[in-house]
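Enquirer: Provided below for reference: sequence and predicted model.
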Amino acid sequence: MSGLTVVIAPDSFKGSASAARAAAAIERGWLRVRPGDRLVLLPQADGGEGTLEALAAADPAYHWHDTPPVTGPDGHPTPGRWLEAPGGDAIVELALVSGLPLMAAPDPLHAHTIGLGEVIRHALAHNRSVTVGLGGSASTDGGAGLLVGLGARLLDASGRPLPPGGAALADLARLDLSGLARPDEVLVLTDVDAPLLGPEGAAAVFGPQKGASEADIAVLEAGLQRWSEVVGVDPGQPGFGAAGGTAYALAAVLGATITPGAPQVARSTGLVDAVAGADVLISGEGRFDATSMQGKVVGHALGLPGPHRRIVIAGEIALEPSGIATWSLGVLAGDPAYALEAPEHWLGLAGEKAAQSVMP
């Protein structure tokens, strides 16, 4: 077998390698074994970390915009960036300005999304339609901070502005939207279908990932409950719990449409057509398990019509679907910790192994 067309379309390996770096490392390994193949690199995302990078890498017509520093999730300044699509829409990514990795230490009660609102406000000076990628949030503030960044005011019973963060929302008496900057259209990309409240909601399910204790979760749940009462929109709709409830503010106050992120990014990057004409598809992520097949990048890619040979490379493999070849970086390294220390080395080795597996 020679002259294969190979599409390499991983998600990010969170905490170790971006989707673009992972794809490049796999490519290097593959070409060491099969230098005559045609490799197409299309790093993917689902609205979370790496979404803007994936879109920009796929099409040079996307244009980056840098903003003045915005308010990070811990109140410290952080760089602001957004992406202008070829059609003129603005695309922003929560993880870049309000993400957990920006925190020196988790602060589940006080972290916020003000910076995301500030980036959107900068983008509105150029573009009235905005796509928001949600994922990797540091906070559980229901998107209240985002609205503050857009000019809203959250007031207590004495008319004083609330401090940032989800814990303060329990004292919310009034939401003043008179100064709110509103996009004409908002599209939200996410892979989360959780509601805002309850045992499957933003605080209970995702709070622990942001450092929340059981006591913290109760505080955050009470704040989100009060937030939904003041906003006045049913918090039970699927997806409202995404990114600590940020999707709720975007949909309930700004009228956003929530859509699965992986298919949207796949269409925008040309993955669907590329896979249809390929001989081999390689996708991957940090951990490949049953949840990977439920609307995430890898599951969506594997479900596209196209090549007979499909390969998954992941830091950890906890699922072995029929007909899918899998390579675990942790197994190749002999220890998951070793794989994390040099992810691109092991991604390259996995690329070699994958290429050897298609040799006659």
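Expert: All right, it came through fine.

Enquirer: switch to C-alpha atoms for all contacts and neighbour counts from now on
Expert: Fine.

Enquirer: For the chain, which segments count as strands?
Expert: If DSSP state E is used as the criterion, the strands of the chain fall at 5-8, 38-41, 63-71, 77-84, 90-93, 129-133, 153-155, 174-176, 185-190, 257-260, 280-288, 309-317, 324-328.

Enquirer: Let me know which of those strands is the nearest to Ala19.
Expert: Evaluated over the strands of the chain, closeness to Ala19 peaks at strand 280-288, with 8.3 Å, by Cα to Cα.

Enquirer: helices or strands next to that closest one in the packing?
Expert: strand 5-8, helix 297-302, strand 309-317 (3 or more Cα pairs under 8 Å, 6 or more residues apart in numbering; DSSP states H and E).

Enquirer: Show me which of these has the highest average neighbour count.
Expert: strand 5-8 (a mean of 25; mean count of other Cα atoms under 10 Å).

Enquirer: and here's the other structure:
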Amino acid sequence: MKILLAPDKFKGSLTARQVCDAMTEGIRLATPEARIIALPMADGGEGTAEVLTLATAGAWLPVPVLDPLGRLIEAFYGISSDQRTAFIEMSQASGLRLLQPQEYNPLQTHTFGTGQLILHALQQGVSHLILGIGGSATNDGGTGMAAALGWRFLDNQGEPLRPCGGNLTQISRILPPAQPLRLTVEVACDVTNPLIGPNGAAAIYGPQKGASAEEITILDKGLRHLAGLIYDQFGIALAEVPGAGAAGGLGAGALFFLNATLKEGVKLVMEQTHFADHLPDTDLVLTGEGKFDHQTLQGKLISGIAGQAHQAGVPVIALCGTLEAHPEAIAALGLTAAFSVLTHPQSLDEALSSAYQAVRQTTFNLIRLFYSSSERA
């Protein structure tokens, strides 16, 4: 029996790698002769860079960068073993998780540190970049990132501006770097918000970054001004592009400053890990994530895994901590079944601390059931 393991992390308790390890132990107890392929996965959000680095037998590199408020920190990114591809998450350098709640200030935060990570990767000789842009603390349209890569933003006196959300309206001219970027870039982006307007970056995501109603108006005006300058100077229209509003406008910034392509996170990860290549002669796929709810049904990892495996005729079983999906929804995804690993009432702390053993035990039980059913068939 060949079993393919393709879980996401169980947020707050287990990494995707640890979920694979727990599943493997449960399978070995149930059927020692099984052939197991462990493929830790991610949905394009937090943890994606680490998963892709692991999948390519790469290295995880530390880099001194500036955080969203300009303080020196150590951030990390991955580089594949062939040195061709870098895996970067903007949240490592420019994420909301780097700030205390009282420090949230999208008028002042910037993505300069993300640009520093990209610059470091370029200096290693990479030719391809996969960039995750979830968890942003910023609303600068990617200008901070661009500044780290040599772009300059001048006011009406010809003086350089500090690129941040609150300064966007003061930009009078954009100057590209002397050398064009020699890099192909794919951005994991699951949102479809435009850059500006009632569904744009500032209006939808500004409040969670600390912006007041008045500040949202300022930020939206700044992004609108930036988009207008880019159109006037370079003839590129970004304001209404789906996904341009992701990460405080970093979606638009990646499109323009990096000439990037925006792609659905799950599909990008599945392509990079060659998930489909492992499906031939697979008898069962085990996937999972911490919480299986309505978001799972709207394009997250389990949905992507189930869809592709179902097309190949391979049954898929999902494990999770919290199971909120109804049977009809589980069947509609193409899953054979979904199980919560929680077997009795527990506090959150207890559930998190016992997650490894719970995944191991549940995997053992379902493999015994699946294996005996297969034998009878």
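Expert: Done, it's in. It should be emphasised that the depicted structure is a prediction, and the values quoted were computed from it without experimental measurement.

Enquirer: Mind checking the TM-score on these two?
Expert: The TM-score (TM-score structural alignment, normalised by the length of the first structure) is 0.85; 355 aligned residues with a Cα RMSD of 2.9 Å.

Enquirer: Just send the helices and strands packed on strand 280-288 of the first structure back as a markdown table, with distance to Gly166 of the first structure too.
Expert: Shown next, in a markdown table, are these (distance: least, Cα to Cα, whole Å):
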| stretch | distance to Gly166 of the first structure |
| --- | --- |
| strand 5-8 | 39 |
| helix 297-302 | 29 |
| strand 309-317 | 33 |
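
Enquirer: Out of the ones you listed, the one nearest Tyr338 of the first structure is which?
Expert: Closest among these, using Cα to Cα: strand 309-317, at 10.6 Å.

Enquirer: Which residue numbers in the second structure does that closest one align to?
Expert: Aligned by TM-score structural alignment, strand 309-317 of the first structure corresponds to residues 315-323 of the second structure.

Enquirer: show me where the stretch 101-250 of the first structure has helices.
Expert: 114-124, 144-149, 214-231, 242-252 (DSSP state H, counting those that start in this stretch).

Enquirer: quick one: the second one aligns where in the second structure?
Expert: Mapped onto the second structure using TM-score structural alignment, helix 144-149 of the first structure spans residues 143-148.

Enquirer: what's the spacing between the nearest residue to Gly150 of the second structure once chain neighbours are set aside and Leu149 of the second structure?
Expert: Leaving aside its sequence neighbours, Gly150 of the second structure sits nearest to Pro177 (Cα to Cα, 6 or more residues apart in numbering; 4.7 Å). With distances taken as Cα to Cα, to the nearest Å, Pro177 of the second structure is found 7 Å from Leu149 of the second structure.

Enquirer: More neighbours: the two, which one.
Expert: Under the criterion of other Cα atoms under 10 Å, the comparison of Pro177 of the second structure against Leu149 puts Leu149 first, with 24 against 13.

Enquirer: thinking the more buried one is in contact with Leu117, fair?
Expert: No: applying Cα atoms under 8 Å, one finds Leu149 of the second structure not in contact with Leu117, separated by 9.9 Å.

Enquirer: Using TSV, lay out the strands of the first structure together with distance to Ala25 of the first structure.
Expert: Output for the strands of the first structure, formatted as TSV (distance: least, Cα to Cα, whole Å):
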stretch	distance to Ala25 of the first structure
strand 5-8	10
strand 38-41	11
strand 63-71	25
strand 77-84	25
strand 90-93	24
strand 129-133	25
strand 153-155	46
strand 174-176	48
strand 185-190	26
strand 257-260	27
strand 280-288	12
strand 309-317	11
strand 324-328	14
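
Enquirer: tell me the most buried of those?
Expert: strand 90-93 (a mean of 27).

Enquirer: what's that one packed up against?
Expert: helix 51-58, strand 77-84, helix 114-124, strand 129-133.

Enquirer: Put together CSV for these, with distance to Trp30 of the first structure on each row.
Expert: Shown next, in CSV, are these (distance: least, Cα to Cα, whole Å):
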stretch, distance to Trp30 of the first structure
helix 51-58, 20
strand 77-84, 31
helix 114-124, 38
strand 129-133, 31
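
Enquirer: Tell me which residue lies nearest the centroid of the second structure.
Expert: Centroid-nearest residue in the second structure: Gly45, 2.0 Å away (criterion: Cα atoms, centre = their mean).

Enquirer: Name the nearest residue to it, sequence neighbours excluded.
Expert: What sits nearest to Gly45 of the second structure in space, not counting adjacent residues and going by Cα to Cα, 6+ apart, is Gly134, at 5.6 Å.

Enquirer: Now do the match of helix 144-149 of the first structure: everything it contacts.
Expert: Contacts with stretch 143-148 of the second structure, where a contact means Cα atoms under 8 Å, 6 or more residues apart in numbering, come from 110-116, 119, 152-153, 162-164, 253, 257.

Enquirer: Ok, stretch 55-67 of the second structure next?
Expert: If you take Cα under 8 Å, 6+ apart as the criterion, stretch 55-67 of the second structure is touched by 39-40, 50, 53, 71-82, 93-94, 98, 111-114, 116-117, 120, 273.

Enquirer: Show me which of those are buried.
Expert: 39-40, 50, 53, 75-80, 93-94, 98, 111-114, 116-117, 120, 273 (16 or more other Cα atoms under 10 Å).
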